[in-house]
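Enquirer: Just need the structure, nothing else, for what follows:
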Amino acid sequence: MAGNVLLVGLLLFCVIADTEALPKRPSCSITHERIICREIYSPVCGTDQNTYSNECSLCQHNQETRAAVWIAYNGECSAVQQHGM
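Expert: Below you'll find the model as predicted:
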């Protein structure tokens, strides 16, 4: 019985860990006006493997280029992931 509980707990942990790693849609306001961002450094790695200084700057990039870049994860994109190593 204890083995089953441990196995279920481990499985649940793996599912939760994988969910956090999935790309997330940035919370951009829908506007036709140019997005202005504050200069707060809270980097996010975009699904295009570029580091943006914060979520707002990623939204600004999407607006200016009509792209659909999502947040791959919080923090700077690592060199290993950028080059597919």
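Enquirer: going forward, measure contacts between C-alpha atoms and count neighbours the same way
Expert: Noted.
Enquirer: Which positions within stretch 69-85 qualify as buried?
Expert: Residues V69, W70, I71, A72, Y73, N74, G75, E76, C77 are the ones in stretch 69-85 that count as buried (16 or more other CA atoms under 10 Å).
Enquirer: let's see this one next to it:
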Amino acid sequence: MRRSGFPPPPALLLLWWFVAGLLLMPPSGEGLSEPRCDLYSLPGCPRNFNPVCGTDGETYANECMLCAANREHEKSVQIAYKTSCS
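Expert: As a prediction, the model looks like this:
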């Protein structure tokens, strides 16, 4: 005999949690990351445009520019996204 109504079977609950977890995961390549400032010889930065979005909501032309701004303003802004901020 099949029951209809609540509570749903445990397998259905497990499936629901799995799907919700996948949907809430950030897309690949996104999420907070520490800028690799050791790769750049500051104060000069290359002029390539490879935008990153800082945790301060600002778009930087590239990771080196974010590092330069951190050094200049004595901050520790991290990379929120490896693309421009919206």
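Enquirer: got a markdown table for the buried residues of stretch 69-85 of the first structure, with distance to S29 of the first structure and secondary structure too?
Expert: Shown next, in a markdown table, are those (distance: CA to CA, whole Å; DSSP: H, G, I helix; E, B strand; the rest coil):
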| residue | distance to S29 of the first structure | secondary structure |
| --- | --- | --- |
| V69 | 15 | coil |
| W70 | 14 | coil |
| I71 | 15 | strand |
| A72 | 19 | strand |
| Y73 | 20 | strand |
| N74 | 19 | strand |
| G75 | 22 | coil |
| E76 | 23 | coil |
| C77 | 24 | coil |
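Enquirer: quick one, helices of the second structure?
Expert: Counting by DSSP state H, residue ranges of the helices within the second structure are 10-24, 63-73.
Enquirer: of all these, which lies closest to E34 of the second structure?
Expert: When the helices of the second structure are compared by CA to CA, helix 63-73 sits nearest E34 of the second structure, at 10.0 Å.
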